[in-house]
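**Student:** I'd like to go over a predicted model; first the sequence, then the structure.
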Amino acid sequence: MNTYIEKFKGIHPGIILERELKKRALLQRPFALSIGEHPQTLNAITKGKRNLNTGIALKIESKLGLEEGTLALLQTYYDIQEEKKKLKQNTPNLSILRKSLFWDTDINQIDWKKQYKAIIQRIFERGNEHEINEIKHFYGTAIINEAMNDNYIDANASNLNLNQ
């Protein structure tokens, strides 16, 4: 089981099941009926549109002669991977940034990817050392340099327009 788990860790178990059924030349509908499940349920699982619950996993494992718990573990590893994707920071650590820096908007509604230039400019103008470090960590040097260079160009361009 360990090699099976390591090999397919993070992949939806339905995809593995579909592969296993094809390898054994088994059709989904008759297989689903043979384990007492609706064909639509099995189809949704093999397409990755539905999670594989423990009860169905045990039926499938028994019918296919797989070690007990293999598919259930694959589902768990898949769920962990999906949660990690969700938790992967889409925002900087908001506990470090003062809400007063964003007095004119709801800090929880900011699109941190789309509005990065204005955010970087604001933090570098008004933020403290911890806030600047958090923004550097979140965006990275390349994006900050791009935003600061664009800001410099925009400021110089507006100064040129005022002088004309």
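**Tutor:** Yep, that arrived.
**Student:** from now on I want contacts and neighbour counts done on CA atoms only, so please keep to that.
**Tutor:** OK.
**Student:** so which strand or helix has the most centrally placed residue in the chain?
**Tutor:** The C-alpha lying nearest the average C-alpha coordinate of the chain belongs to Lys85 (C-alpha atoms, centre = their mean; 2.5 Å). Under DSSP states H and E, the secondary-structure element containing Lys85 is helix 70-87.
**Student:** and that helix, how far out from the chain middle?
**Tutor:** Here the centre of mass of C-alpha atoms in helix 70-87, compared against the chain's by C-alpha atoms, centre = their mean, to the nearest Å, lies 11 Å away.
**Student:** okay, now the one to match up with it:
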Amino acid sequence: MEASLEKYRGIHPGLILERELKKRKLKKGPFALMLPEYPQTITAITKGRRALTTEISLKIDRALGFEEGTMYLLQAYYNIKQEIHKEQVKVHPDLNLFRKVLFWDTDMEKLDWQKQYVSIIKRIFERGNNQEKKALLDFYGEDKIQEVTGSKRIINNNLPIMQPNKPH
């Protein structure tokens, strides 16, 4: 399994477990009881909604004849991939959430989302839809959006409308 582990890097181990159970024609409920674990726990793992603990991963390894630590190693690879994804999101929001037409005059990949935040926020709040505004709100936070838009409140995802900045 060591050589084939490479192709499973970054995939939730529950999805791999589900595939392995199907290959062996094992049902999740009886498999869970054989471990012994609650069937709901194994279902949540196979759906990718729950992480593997060391204890459960060892039980699965033994039950399926894997080398000890295989499933836990897959969980670690998955966790690393998730953490890398989180770090990338901090550099810029998910660009798939924005229509390319909003940035017709520039390459969105090359924008400095930290230094150019004022112009980016203005552009999105002047021309963007609610999904795009929500993505900016999630990325920059309420304070920064309020600073640029001049809006005093953001409540229940009701997003601010651009207001002219009043001279102080």
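**Tutor:** Nice, thanks for sending it over. Source: prediction; values computed, not measured.
**Student:** what is the aligned counterpart of the residue nearest to the centre of structure 1 in structure 2?
**Tutor:** When the structures are aligned by TM-score structural alignment, the residue of structure 2 matched to Lys85 of structure 1 is His85.
**Student:** that older thread, show me the contact partners of the helix holding Lys85 of structure 1.
**Tutor:** Residues lying outside helix 70-87 of structure 1 but in contact with it, judged by C-alpha atoms under 8 Å, 6 or more residues apart in numbering, are 1, 4-5, 8-13, 51-54, 57-58, 61.
**Student:** with structure 2 overlaid, report how far it is off on average.
**Tutor:** Here the mean offset of helix 70-87 of structure 1 against structure 2 after fitting is 0.8 Å, by mean C-alpha distance after the TM-score superposition for structure 1.
**Student:** following that helix, which helix or strand comes up?
**Tutor:** Remark: after helix 70-87 of structure 1, the chain's next helix or strand is helix 116-126, criterion DSSP H and E.
**Student:** which element follows that next one toward the C-terminus?
**Tutor:** Read in the C-terminal direction, the helix or strand following helix 116-126 of structure 1 is helix 129-139, with elements assigned using DSSP H and E.
**Student:** so which elements touch that following helix?
**Tutor:** Using 3 or more C-alpha pairs under 8 Å, 6 or more residues apart in numbering; DSSP states H and E, the elements in contact with helix 129-139 of structure 1 are helix 116-126.
**Student:** now the helix it packs on, how far from the chain's geometric center?
**Tutor:** Averaged C-alpha coordinates place helix 116-126 of structure 1 at 26 Å from its chain's average position (C-alpha atoms, centre = their mean).
**Student:** not counting that helix itself, show me its contacts.
**Tutor:** By C-alpha under 8 Å, 6+ apart, the list of residues contacting helix 116-126 of structure 1 from outside reads 101, 112, 131-132, 135, 144, 147-148, 151.
**Student:** same question, stretch 26-45 of structure 2
**Tutor:** Contacts of stretch 26-45 of structure 2 with the rest of the structure, by C-alpha under 8 Å, 6+ apart, involve 13-15, 21, 50-52, 59-60, 63.
**Student:** please, where are all the helices along structure 2?
**Tutor:** Chain-ordered helices for structure 2, with DSSP state H as the definition, fall at 2-5, 13-23, 28-34, 39-46, 54-64, 70-91, 117-127, 130-140, 142-149.
**Student:** list the helices and strands the second one packs on?
**Tutor:** So the one you mean is helix 13-23 of structure 2. Judged by 3+ C-alpha pairs under 8 Å, 6+ apart, the packing partners of helix 13-23 of structure 2 are helix 39-46, helix 70-91.
**Student:** that concludes my questions; thank you for your assistance.
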